[in-house]
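> need a structure here:
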Amino acid sequence: MASPPSPIADLRAPRLLSLTDELLEEIFLRLPTPTDLARASTACGSFRRVITDRGFLRRFEAVHTPPFVGFVPEGQDGFYPAQPPYPSAPLARAVANAADFSYSFVPIGRWLKPWRPRDHRQGRVLLECLPKYDDRYDFKRVVFLMDLELVVCDPLHRRYVLLPSVPQEITAQHGRIVDFDAFLAPAGQDEEETSFKVICTARNKTNLFAFVFSSVTGRWCIAASPSWSSLGTEAPGYRKLAYPDYACGCFYWTGHWVGKLLVFDARKMEFSIVNSVPSSYLIESSSKSGIVGGAEGTPLMFFFGSHREDDSLDVLHITKLNTSEPSGQQQMEKIIPLARQCRYSICGVAEGFLFLHGIPGGQPLAHRRQRRNVANREYFLLDVRTSELEKVCEMKHDFFRVHPFSGFAPSLLKPCV
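As a prediction, the model looks like this:
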């Protein structure tokens, strides 16, 4: 007759098993790429159990930059994958074959108009529909905030969530509100992976507004409504607020006030105005800039300037933004010279990357009738940590505002039929 197991063995076995899982997690966290992680998960059942745990995957995503696989043009259907020899080109091709970036799985809205992508973040795409999409920038025609239809979808798994309209009762007391725009807010570390937020900004002559939809409550609310005077500035007239960049928990609007940035802190739900770089640093007032989170958790502002006499667009300047002292002067950090064969412009930002559009020197913009006769445009990713510039793809299209697609949404949206 077998002797009963030792009480000590009973106590040690679970601890040893737990310790083994903890050690495996620490080992797997040190794998360099998600591809290596996927290969390790096929080795045995124990490896797969540890690697597929959502808690571990969130840890892995927190310490590894999500792989860039392609980009989605703003306001247009379609997905443009990274091309060889870019490292993630095989993964990009697989995403292009598996996902539906025509959004045919999303039912047509009440305005019987096509859905248009407005934002992308963490593998999800925010789609919008207006009564007449081409009238978005026509201020002679009033389009009310409650007319806006929004959908958050996952093109890879073909799932979606249709957002309710912004209730008229929370906007009626503020009079006419114009210039509304919607974008996705990233999920916080302490939030459920099935949750998401959509922020919609709007304004009138006296106030700036932020309406927030939470998937947890299923409702819209006014998160902030400061007056322009309390921000120490004036409303930007009829100029539409450009699409914001996101870095380190905040959204940034550039190009509306000389030497100033409009900031919305998504953690505190607060607007503020901070100093930017002086206009004398910029080559021209219309020069685009981009804001990306740095390695130390500090937002970095990138813009084109020149230290040469001919003022050619071949020098990318970096400055570290000091948001803790809004009135403080920003300090120049670094200058990155770029190859002279292209004229560059900033067309998007991603987590830790700046996305650049390059036109071969002397070439015009590629209009639809000209695309057969122009040289291919080149698109690049600049790694903020290493300052390395890698070509992602080339084509005859000129896209000046894109949403880089990186990372994959977890199975967080309920299946839709």
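> contacts, neighbours, all on C-alpha from now
OK.
> and the longest helix seen in the chain, what does it pack onto?
If you go by DSSP state H, the chain has its longest helix at helix 7-29. The elements that helix 7-29 packs onto, with contact taken as 3 or more C-alpha pairs under 8 Å, 6 or more residues apart in numbering; DSSP states H and E, are helix 45-51, helix 54-63.
> To check against the first, give me the structure of this:
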Amino acid sequence: MATSSKDMPSPLTEIPAHLLVEIFLRLPTAEDLARASAACVSFRRLTTDGSFLRSFRRLHAPPLLGFLDYGRFRPALPPHPSAPAARALALAADFYFSFIDSYCHWTVQDSRDGRVLLDRDLRQHEQPPVFKDLAVCDPLHRRYVLLPPVPHGLDASLEPLFPMVSEAQCKAFLDPLGEEEIAAGETTFRVILMANCKTSLAAFIFSSNTGQWQAAASKGWSDLALGKHDMAEMSWVHPFILRRHYAYGCFYWDWVEFGRKKLLLLDTRKMEFSIADLPPGEWNKEGLAIVEAGEGRLGMFGFHGEATSNLIYTVARNTGKSPRQWQVKKTFLLDSGYKYRIRDATQRYLLLTRIDASSSLNDRLTGYFAMDVKTLQIQRVYEKQNYRLHETYPYINFPPSLLSSRRI
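Here you go, the predicted model:
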């Protein structure tokens, strides 16, 4: 007997739009969403809607696609779940930054929200300026913004605080976008430039919304409640050397490598410097990482003692930027045949390296591993024989394009 059209099941395209949205929101990865959006015009219309994308980004952690080091992009390799997307990104994007009109060499300074911060290498100058030229670029869409120089009036106004400003050591980095800004696919960005002088610290901030720099924070070392010995030692430390972490609107720098159980803080909401104490214990100089532990509390990963086979995760009992009491949440027993080091951390991921402790420098296998700080799962990201370690910047998420103009 023939089946009437009324008895036939409805095709997928006849499912109400609000139910399709719920289905698409439950797709596990952005790659799955991209494949679904390519199926038909109506699917694409739903999945590219601004409100849908904001909801999807709130529900799904941004993918860790690889990392940048020494001017190269290292894509996540199989079996990491981001490997297919990372390979596609490596083929589509220009991580040599050849689209920037310049005869000078550009050096990676930071990577965040899919964008890369570069500074111009001025080694050919006998006396390079204190503040280098900076650019923020989107290597996928091949767009960039050249930042204007810090106005002379701003640094001149700080001369009473910085009598030796020419000896300042500077480091620029990207200020993370807020959750709502990321969910909305905002094309705005902010750059913070920190100057470490003999007696003081200063921070300048650039906003793409205004296109201008402004002096944001300054503090004398003596006002940070440091002893004379600490002040003398920290005055020459370049911000490039200190490990930088970010959580809940604050940047943290640790001084463990220099034998100090202190954290330097920069609150980006109030633009104020301050000092906080580390959890008690003998923390290894191979790395610490300050992360967001949830419910407004800070978390910290670190190695206790001389060995790096025990990775400790400890969480502050109180909320706020200056923790007072800490509680060990978990100890990860790593393979004792390897030497581990914490390379970097973001709000969501911890990046570690692992090398064979018994191998020679020219015959060692270097592995990069990422831990999701919410699920505490570790996955291998990258591995290479005879690989030398450099400054590492995780590359996370596909960037929204920058301004429609190619440069300022």
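> what comes up buried for the longest helix of the first structure?
Of the residues in helix 7-29 of the first structure, those with enough neighbours to count as buried (16 or more other C-alpha atoms under 10 Å) are 21, 25, 28, 29.
> Alignment lookup: the third one to the second structure.
Matched across to the second structure, residue 28 of the first structure falls on residue 24, judged by TM-score structural alignment.
> Thought residue 31 was touching its match, still the case?
No - when contacts are counted by C-alpha atoms under 8 Å, residue 24 of the second structure is not listed as touching residue 31 (11.6 Å).
> before we move on, back to that, let me know the secondary structure of the closest residue to the match of residue 28 of the first structure other than its chain neighbours.
Nearest residue to residue 24 of the second structure, sequence neighbours excluded (C-alpha to C-alpha, 6 or more residues apart in numbering): residue 33, at 6.7 Å. Following DSSP: H, G, I helix; E, B strand; the rest coil, the label given to residue 33 of the second structure is helix.
> Show me what residue 33 of the second structure aligns to in the first structure.
Using TM-score structural alignment, residue 33 of the second structure lines up with residue 37 in the first structure.
> what sits against the residue nearest to the spatial centre of the first structure?
Against the mean C-alpha coordinate of the first structure, by C-alpha atoms, centre = their mean, the closest residue is residue 121 at 4.6 Å. For residue 121 of the first structure, the contact set (C-alpha atoms under 8 Å, 6 or more residues apart in numbering) comprises 184, 185, 186, 405, 406.
> Tell me the one of these nearest residue 266 of the first structure?
Closest approach between the contacts of residue 121 of the first structure and residue 266 of the first structure, by C-alpha to C-alpha: residue 185, at 7.4 Å.
> Could you check how many residues crowd around the equivalent of that closest one over in the second structure?
Under the alignment defined by TM-score structural alignment, residue 185 of the first structure corresponds to residue 175 in the second structure. Using other C-alpha atoms under 10 Å, residue 175 of the second structure has 22 neighbouring residues.
> Wait, residue 175 of the second structure touches residue 193, no?
No - look at residue 175 of the second structure against residue 193 with C-alpha under 8 Å: they stay out of range, at 10.0 Å.
> For the aligned partner of residue 56 of the first structure in the second structure, give its distance to residue 128 of the second structure.
Taking TM-score structural alignment, the alignment pairs residue 56 of the first structure with residue 52 from the second structure. Per C-alpha to C-alpha, to the nearest Å, residue 52 of the second structure is found 48 Å from residue 128 of the second structure.
> who's more crowded, those two?
Neighbour count, other C-alpha under 10 Å: between residue 52 of the second structure and residue 128, residue 52 has more, with 17 against 11.
> Can you give me every residue that contacts the more buried one?
With C-alpha under 8 Å, 6+ apart, residue 52 of the second structure has these contacts: 21, 46.
> surely residue 193 of the first structure meets residue 413?
No - the pair residue 193 of the first structure / residue 413 is not scored as a contact, 9.7 Å apart, by C-alpha under 8 Å.
> Which stretches in the stretch 51-200 of the second structure count as strands?
For the stretch 51-200 of the second structure, the strands defined by DSSP state E, counting those that start in this stretch occupy 64-69, 72-75, 106-112, 115-120, 134-138, 143-146, 169-175, 190-196, 200-207.
> nearest to residue 183 of the second structure, of those strands?
So among the strands of the stretch 51-200 of the second structure, strand 106-112 is nearest, using C-alpha to C-alpha, at 14.6 Å.
> what stretch of the first structure does that closest one fall on?
Counting by TM-score structural alignment, strand 106-112 of the second structure pairs with residues 115-121 of the first structure.
> quick one: the matching stretch to chain centroid distance?
Centroid separation for stretch 115-121 of the first structure versus its chain: 10 Å, with C-alpha atoms, centre = their mean, to the nearest Å.
> so stretch 208-221 of the second structure corresponds to what in the first structure?
Alignment note (TM-score structural alignment): stretch 208-221 of the second structure is matched to residues 215-228 of the first structure.
> Compute the first-to-last residue distance for the matching stretch.
Note: stretch 215-228 of the first structure ends 29 Å apart using C-alpha to C-alpha.
> quick one, what contacts residue 186 of the first structure?
Contacts were defined as C-alpha under 8 Å, 6+ apart; by that measure residue 186 of the first structure touches 121, 122, 196, 197.
> And residue 312 of the second structure, by the same measure?
Contacts of residue 312 of the second structure by C-alpha under 8 Å, 6+ apart are 300, 301, 302, 303, 304, 328, 329, 330, 331, 332.
> Aligned to it, what sits in the first structure?
Aligned by TM-score structural alignment, residue 312 of the second structure pairs with residue 317 of the first structure.
> which SS class is that match?
Once three-state DSSP is applied, residue 317 of the first structure turns out strand.
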